[in-house]
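1. Next input, structure requested:
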Amino acid sequence: ENPKDFVVGADTVVVIDGKILGKPKNEMDAEKMLKSLSGKSHEVITAYTLINLEKNIKITNSVESTVYFKSISDEEIKWYIESGEPMDKAGAYGIQGLGSIFVDKIDGDFFAIMGFPINHFIKTLNNLKIPIESLNKI
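-> Purely as a prediction, here's the structure:
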């Protein structure tokens, strides 16, 4: 519909023990996810695509980071699920919100874990000589 405009899409998944965790289906699913992450490290992968049909631009990249969780008690999991925060987050937690209390450390890009690797995205634009002002309609 808008071949002259830049369009960006992105999504994030959590991977633990080879299993991809998207958003929980319900509270029981969130509890299961959080218990599986407790006391372990996991990967967070955020992928993005930038398209401009008129300029024949299609860029797809991903950024992977490692997050290390402390051991989480059942009481903490219950409290967190009752907050409602995990229900729309990959892996059932948001590192930028209340879920941050579960994180011991990260190796990688905090913003990619949050959901969009802005620094990586801007570097990609710079490498392709796409001026940031071109993106005003995103």
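
2. can we go C-alpha only for contacts and neighbour counts from here?
-> Will do.

3. At which residues are the helices of this structure located?
-> 27-37, 74-83, 110-114, 118-127 (DSSP state H).

4. Any idea which of those gets closest to L98?
-> Minimum separation from L98 across the helices of the chain (C-alpha to C-alpha) falls at helix 74-83, 7.3 Å.

5. quick one, strands of the chain?
-> 7-16, 19-21, 41-52, 57-69, 103-107 (DSSP state E).

6. Point out the other elements, helices or strands, that the third one touches.
-> Okay, so that is strand 41-52. On a contact count with 3 or more C-alpha pairs under 8 Å, 6 or more residues apart in numbering; DSSP states H and E, strand 41-52 meets strand 7-16, strand 57-69, helix 110-114.

7. this one as well, want them side by side:
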Amino acid sequence: MYLSRIILGSRSPRRNELLSQLLPETQIEIVPPADPEEPGFESLHGLDAIQQQLISICTAKNEDVFKQMQAAGNDSVPILTADTIVVVKRESVGLVVLGQPPATSDWQETVRDWFLNDYAGQTHQVLTGVCLRVNQRIMIQTAETQVTFYDQAYIRARLDWYLSTQESRGKAGGYAIQGAGSIFVNRIEGSLSNVVGLPLETVFEMLNHSQTV
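-> The predicted model follows:
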């Protein structure tokens, strides 16, 4: 795999850190999408619809960054974009995508509800859509990881402490598996880096494939 330069279309420092495990930091240029607004998942409760929305979001991010590069007269550099979501299952409605906790003062109550009712003793999904543009060709992949939390008694005994760390704020699903949130995880099946925000296994294969076509 050889790339002299790649653009990461993301505001996430975690994605930058992860990508720099595959490529030297000197080859990575950060160009966030100009439009921070993204469509939501509120009315979507089926896996196919959720995955299609996820792909649409990461593709739109890529197109946004591509237009910026076109305007700058440099549209030949590969562009990588991604979006990660947490999906839980609720008996009343089916699948639900959990976003970031609200920015209001009652954010802790939202996270508490997620941990005790959506996560405790259950398995949830973390999905990432990845979009790579190379020489006007767009490659799209999705990665899925199953994350299982410990039971409710275990979580109750530690949740007040975790909320006091405020790690949940700004995190999709209200926890960081690479941080203190890892104490709640009993088992994961699939890519760990996917849960952090960028599935390195998927990205590695996409970058390799891009060099052979």
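
8. about what we covered before: out of the helices and strands packed on strand 41-52 of structure 1, indicate the one that is most buried.
-> Greatest average neighbour count among those goes to helix 110-114 (a mean of 20), per mean count of other C-alpha atoms under 10 Å.

9. Quick one: neighbours of the aligned partner of E85 of structure 1 in structure 2, just the number.
-> Aligned counterpart of E85 of structure 1 in structure 2: E167 (TM-score structural alignment). Look at E167 of structure 2: counted by other C-alpha atoms under 10 Å, it has 15 neighbours.

10. so E167 of structure 2 sits right up against A176, yeah?
-> Yes. If you go by C-alpha atoms under 8 Å, E167 of structure 2 and A176 touch, sitting 7.0 Å apart.

11. ok so, going back, any idea which of the helices and strands packed on strand 41-52 of structure 1 gets closest to L128 of structure 1?
-> Comparing those by C-alpha to C-alpha, strand 57-69 comes nearest, at 9.8 Å.

12. which part of structure 2 lines up with the closest one?
-> Following TM-score structural alignment, the aligned partner range for strand 57-69 of structure 1 in structure 2 is 137-149.

13. Other residues contacting that stretch?
-> Here stretch 137-149 of structure 2 makes contact (C-alpha atoms under 8 Å, 6 or more residues apart in numbering) with 51, 55, 119-133, 184-192, 194-195, 199, 202, 206.

14. about what we covered before: gap between the match of E85 of structure 1 and F204 of structure 2?
-> 29 Å (C-alpha to C-alpha, to the nearest Å).
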